[in-house]
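> Fold the stuff below for me.
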Amino acid sequence: MRRFAHLLDRLLVTPSRNGKLALLSEYFRTAPDPDRGYGLAALAGTLTLKSVKPALIRELVAERMDPILFQWSYDYVGDLAETVSLVWKPEGEPGDPGLGETIEAMNALGRTEVRGFVRAMLDRLETSPRFAFIKLVTGGLRIGVSGRLARQALADAFGRGVDDLEAVWHGVSPPYGDLFAWLEGRTAELTIESPAVFRSPMLATPVGEGDLEKLDPADFAAEWKWDGIRIQLVKSGATCRLYSRSGDDISAAFPEVLADDTFEGVIDGELLIGGTARSNAATRTFSDLQQRLNRKTVTRKLIDEFPAFIRAYDLLDEGGVDRRDLPFGERRQRLEDVVSRLPHDRFDLSPLVSFTGWDELDRLRSTPPDPVIEGVMMKRWDSPYQAGRAKGPWFKWKRNPYNVDAVLLYAQRGHGKRSGYYSDFTFGLWRDGEAGPELVPVGKAYFGFTDAELEVLDRFVRENTVERFGPVRSVRAEPGFGFVVELAFEGIQRSTRHRSGVALRFPRIARLRADKLPADADRLAVLEAMLPP
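Have a look, this model is predicted:
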């Protein structure tokens, strides 16, 4: 555990992507089996581990220290695993069990054995491994490493292309002994457990200043950029899988969109909620899609209330024949034929946008026909399907973001390297209440600001807290005193779950408005006017 814990410690304080890649690659090259395989699974989100509720950890701490003192400590630190790892008073001799040994022992426990095992591990481990252990067993391992980054680091560690690794990734399982043997050249071939593997997606680059001047509109097709999640549907023989853009298997959450036996191949598309164009039903917002995401199982009621479907963009494989080298125009024709034979309530084709020049496309982008459209995608007719984000073949041109001036209402400490700062903020706008103008929460934001701006926000929260609700701080917010920021967001929809009646899509802090008083901030009516009809 000590070696894995050391890796986590360094990842938490390493902000750069290249720095994280170097740390991960070194670990994958030098850590022993099966520890590195289980470490890879933990970082990539493929680890199956018997979980422990945070309440159990708190109960165990209460056996060793005063609960009120612990609550004060937790309130100051802001992270359960970090607090417990620091305040725990171990009994007995310390040790250093391996990561693989720990995970295999956890998964072999009976229900009544978990409490004693966790207590013994907290006693046995040093501070840093204790932190790593708690993060693992409570499912709170968030250290700024995505599954894609972990796979990139693994490929880098052994001089392989990440596309080669992606081609086999979903055919292997933890602790990845066969995978490491193949990567290190100890075996010439790798046996794949499942043929329905993920292909690295082709990504678009944002349209930059002056880009359009260099491009001929006649060379490009355009289609709408829908506000769902990018997916890849893979069918090989009797096996069918649905993958997210990052290569995570999300099949269990969306069983109704797994293709029937008439299709075999790979479709690249967008997962959406509502009805397909062929069923003449409306496409619903991303907030509806969120009701289905990150679930291991779904009920029939949930499927009926939030029916999912695939809007197809591209065809990567057809009947076991790789089509990625074909030009987009030919892949599109083949895709039209494939989609025409798929169930009309679960599949439709992303429509092409007719345009003759960039000015016309700009107008269409700014005023799309559906509120679930984020902008347009532009694809060269002659472009093959290339993994990664090569500038030139594909571009994305999103709608301009919405903006409002909002007032800071609540703050909460962040996690990881932000655990010492108030970095998760709730903002509000004015509306008329029974006693006069009142602020109503409209959204939360925890990114968009610089480190220097975070220092400013954190200091304001500490100096102007008026109430405490557990880890949440309510700050002073009056017409003549408070903190105003400019919020940018990508979309807005009605919501019965929020007191304001609206929900914002991807809110972020665009800039701090020290020049404005809260009385100058926007009213809720400004947001309501942005709602789609």
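> going forward, measure contacts and count neighbours with C-alpha atoms only.
Fine.
> Quick check: buried residues in whichever strand or helix holds residue 164?
For residue 164, the element it lies in under DSSP states H and E is helix 162-169. Buried residues in helix 162-169, defined by neighbour count with 16 or more other C-alpha atoms under 10 Å: 162-163, 165-169.
> cool, and stretch 378-392?
By neighbour count with 16+ other C-alpha under 10 Å, stretch 378-392 contains the buried residues 378-385.
> Which residues does it contact?
Under the contact criterion C-alpha atoms under 8 Å, 6 or more residues apart in numbering, stretch 378-392 has outside partners 163, 199-205, 219-223, 316, 324-329, 393-397.
> Buried among those residues? Need that as a selection in PyMOL.
If you want just the buried ones from the contacts of stretch 378-392 in PyMOL, going by 16+ other C-alpha under 10 Å, the selection is:
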select buried, resi 163+199+200+201+202+203+204+205+220+221+222+223+316+324+326+328+329+393+394+395+396+397
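> Tell me who's in contact with the spatially most central residue of the chain.
The centre of the chain sits closest to residue 146, judged by C-alpha atoms, centre = their mean, with a distance of 8.3 Å. When contacts are counted by C-alpha under 8 Å, 6+ apart, residue 146 is found next to 43-44.
> and if you look at residue 73?
residue 83.
> Helix or strand for it, just tell me which one.
Residue 73 belongs to helix 67-77 when elements are defined using DSSP H and E.
> Go through that helix and flag the buried ones.
Buried residues in helix 67-77, counted by 16+ other C-alpha under 10 Å: 70-71, 73-75, 77.
> Let me have those in JSON lines, adding distance to residue 504 as columns.
Converted to JSON lines, the buried residues of helix 67-77 look like this (distance: C-alpha to C-alpha, whole Å):
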{"residue": "70", "distance to residue 504": "36"}
{"residue": "71", "distance to residue 504": "33"}
{"residue": "73", "distance to residue 504": "34"}
{"residue": "74", "distance to residue 504": "31"}
{"residue": "75", "distance to residue 504": "29"}
{"residue": "77", "distance to residue 504": "30"}
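> Go through those residues and name the one nearest residue 412.
Using C-alpha to C-alpha, the shortest approach to residue 412 within the buried residues of helix 67-77 belongs to residue 75, at 10.3 Å.
> The closest one contacts residue 471, correct?
Yes. Counting by C-alpha atoms under 8 Å, residue 75 does reach residue 471; the two are 6.3 Å apart.
> just to revisit the earlier point, can you flag which of the buried residues of stretch 378-392 belong to helices?
With DSSP state H as the criterion, helices contain none of the buried residues of stretch 378-392.
> of those, closest to residue 426?
Proximity of those to residue 426 was ranked by C-alpha to C-alpha; the top entry is residue 378 with 35.9 Å.
> Also this sequence, please, to line up against the first:
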Amino acid sequence: MGDFADLLERLAFTPRRSLKLAHLAGYFAATPDPDRGLALAALTGDLDQRAVTPSLLRKIVSGRVDAELFALSYDFVGDLAETIALIWPGGADGRDVPLHALVEELQNTPKADLPALITARLDGLSPSQRFAYLKLATGGLRVGVSARLARQAVADYGGLDLAEVEEIWHGLTPPYESLFHWAEKGPKPVSAALAPFRPVMLSTPTDADALAALDPADYVAEWKWDGIRVQAVSEGGTRRLYSRTGDDISAAFPDVIAAMDFDGALDGELLVRRGDQVAPFNDLQTRLGRKRVSAAMLASHPAALRVYDVLLWQGRDLRPLPFAQRRAALEAAVQTLDPARIDLSALLPFDTWDTVAALRAAPHDAVIEGVMIKHRASPYLAGRIKGHWFKWKRDPMLVDAVLLYAQRGHGKRSGYYSDFTFGLWDGDTLVPVGKAYFGFTDAELKALDRFVRDNTVDRFGPVRAVRPEKVVEVAFEGLNRSPRHKSGVAMRFPRISRIRDDKPASEADQLDALLRMLPPQ
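Here you go, the predicted structure:
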């Protein structure tokens, strides 16, 4: 457990991707099975165990620590596991319990016995080990490592191709002993997964200046829809729907699964579509993450797949073919499918980049984020390969808003107020309209944190209300109506793009200005 705790600490305080990969590879090399595989599963979110809830941890700590002291400490630290790890009385007993032993007892201990088990473990661990143990128990590591980065670390450790690792990943189970055996020059595991995920091809951002150097005759363009990227795989009677990172989201979209009457793998955008009308992203979001979907939800929020590429079809791997040939195969394939659930992303006619710019600036549907531009000769390549696929998103929407509330971040940001709620004027009242936790530089974060500390007027648990004096420019990608929000709207990907110290709060935007940005109903 000590080595795992050291790993989490190094990962949390290492900003550079290359160093995170080095830390992970070093851990895999130095740690025996099954502990390294269980650590990998914890990092990728594939560790199957009963998650310990925050309410249970608060109940446990209340038996050892004064409630007011804990509340003040939690407000300062901002992370529940870190607060408990630091404030828990007593010290380590010197024993280092193997990671697999801790995982097994968390998996097998009855729920009623968990408080006593966790209390005993916290009594015997050092502060850094307590932190790692609690993160392991709650399932939220928050150390700046994505599932794909963790898989990349395994590939780097064994000199493997990441695409090969990802193609067999869903046929593997923790503690991944066959995977590590392969990484150490053993045989490649035979994936037992039916309809496996294949690594997706990604695009790079572009703009008018970059496109000017390219010949438009070599490219095609299509709309970039505001849904989620998915891979629909149907093979050997098994049907699965994956997110772009390889997460299986089939359970949330049984209506799409039912329509996948083919043998192959398609790449496309998952949308909520009512007839020919694509619904805002907010409608799709109501279905994401569900383990089951009611009949009423299926009727009111029908999901559909808009496909734009084909990886495999009827046993043939089409990925090495140029885009133009894959597109022809895709057009023929879609003709055999239910158009109410699976349709084809249309290609946009253009001769010059100016035409593409005009299309991008004035799309016919508010649910369009911009345009995708793809080289006609491009094979389907895993990862973000420059020069093949480009995305040219619409310019973000902007409003000047006033900071109202702030909350501490997590991980390396746990010492800063970094999650900010902002509002606009509705007459002479400021109404919250969104929350942002990125977009600013490290220097701007420190300045905002100082403002929060110096201008707090009230506290609500971990949240601080501040004097409504600081104006920030907020950029966002889209806007939807939302009855769940007091303002009646929800922003898509809001971020603080600029601090407007040159502007008094009285000159921040009115709510009406935001409402006028809404797409027509």
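> what's the mean deviation for the following helix or strand past the helix holding residue 164 of the first structure versus the second structure?
Helices and strands here follow DSSP H and E; after helix 162-169 of the first structure, the next one along the chain is helix 177-183. Taking mean C-alpha distance after the TM-score superposition for the first structure, the mean distance separating helix 177-183 of the first structure from the aligned residues in the second structure is 1.3 Å.
> packing partners for the following helix or strand past helix 177-183 of the first structure?
Sequence-wise, the next helix or strand beyond helix 177-183 of the first structure is strand 205-206, with elements assigned using DSSP H and E. Counting contacts by 3 or more C-alpha pairs under 8 Å, 6 or more residues apart in numbering; DSSP states H and E, strand 205-206 of the first structure is packed against strand 394-398.
> Check which helices and strands the strand it packs on is in contact with.
Contact analysis of strand 394-398 of the first structure by 3+ C-alpha pairs under 8 Å, 6+ apart lists strand 205-206, strand 373-380 as its packing neighbours.
> Quick one: the residues in the second structure that it pairs up with.
Alignment note (TM-score structural alignment): strand 394-398 of the first structure is matched to residues 389-393 of the second structure.
> what do you get for stretch 310-317 of the first structure?
Alignment note (TM-score structural alignment): stretch 310-317 of the first structure is matched to residues 305-312 of the second structure.
> The matching stretch vs the first structure - mean distance after superposition?
Superposing on the first structure places stretch 305-312 of the second structure at an average distance of 0.5 Å from its equivalents, by mean C-alpha distance after the TM-score superposition for the first structure.
> neighbouring contacts of that stretch?
256, 264-271, 317-319, 326-327, 329-330, 341-345, 380.
> so how far is the helix holding residue 73 of the first structure from its chain's centroid?
30 Å (C-alpha atoms, centre = their mean, to the nearest Å).
> Give me the next element, helix or strand, following it.
Taking DSSP H and E as the definition, the helix or strand that follows helix 67-77 of the first structure towards the C-terminus is helix 80-87.
> That next one: how far from the chain's middle?
Using C-alpha atoms, centre = their mean, the distance between the centre of helix 80-87 of the first structure and that of its chain works out at 26 Å.
> Give me the mean deviation of that helix from the second structure.
Its aligned residues in the second structure lie a mean 0.7 Å from helix 80-87 of the first structure after superposition (mean C-alpha distance after the TM-score superposition for the first structure).
> Please pull up the helix or strand immediately following that helix.
Next in line after helix 80-87 of the first structure, if elements are assigned by DSSP H and E, sits helix 99-107.
> Report all helices and strands that the following helix or strand past that following helix contacts.
With elements assigned by DSSP H and E, the helix or strand that comes after helix 99-107 of the first structure is helix 114-124. The contact analysis (3+ C-alpha pairs under 8 Å, 6+ apart) places helix 114-124 of the first structure against no helix or strand.
> Now helix 114-124 of the first structure on the second structure. Mean distance?
Helix 114-124 of the first structure sits 1.6 Å off on average (mean C-alpha distance after the TM-score superposition for the first structure).
> Any buried residues in that helix, and which?
The neighbour-count criterion (16+ other C-alpha under 10 Å) identifies 114, 118-119, 121-124 as the buried residues of helix 114-124 of the first structure.
> do stretch 349-360 of the second structure as well
In stretch 349-360 of the second structure, residues buried by neighbour count (16+ other C-alpha under 10 Å) are 353, 356-357, 359-360.
> residues in the first structure aligned with that stretch?
Using TM-score structural alignment, the residues of the first structure aligned to stretch 349-360 of the second structure are 354-365.
> Just the residues contacting the matching stretch, thanks.
The set of residues external to stretch 354-365 of the first structure that reach it, using C-alpha under 8 Å, 6+ apart, is 212, 217-218, 222, 375-376, 397-399.
> Please give the centre-to-centre distance between it and its chain.
31 Å.
> Residue 397 of the second structure: neighbour count?
Neighbour count for residue 397 of the second structure, taken as other C-alpha atoms under 10 Å: 16.
> Same check on the one 4 residues further on?
Close neighbours of residue 401 of the second structure, defined as other C-alpha under 10 Å, add up to 32.
> Could you pull up the contacting residues of it?
422-424, 471-474, 505, 508-509.
> same question, residue 154 of the first structure
When contacts are counted by C-alpha under 8 Å, 6+ apart, residue 154 of the first structure touches 24-25, 28.
> before we move on, what about residue 247 of the first structure?
Listed by C-alpha under 8 Å, 6+ apart, the contact partners of residue 247 of the first structure are 147-148, 166, 198, 200.
> which one of the residues you listed is nearest residue 413 of the first structure?
Proximity of the contacts of residue 247 of the first structure to residue 413 of the first structure, judged by C-alpha to C-alpha, is greatest for residue 147, which lies at 25.2 Å.
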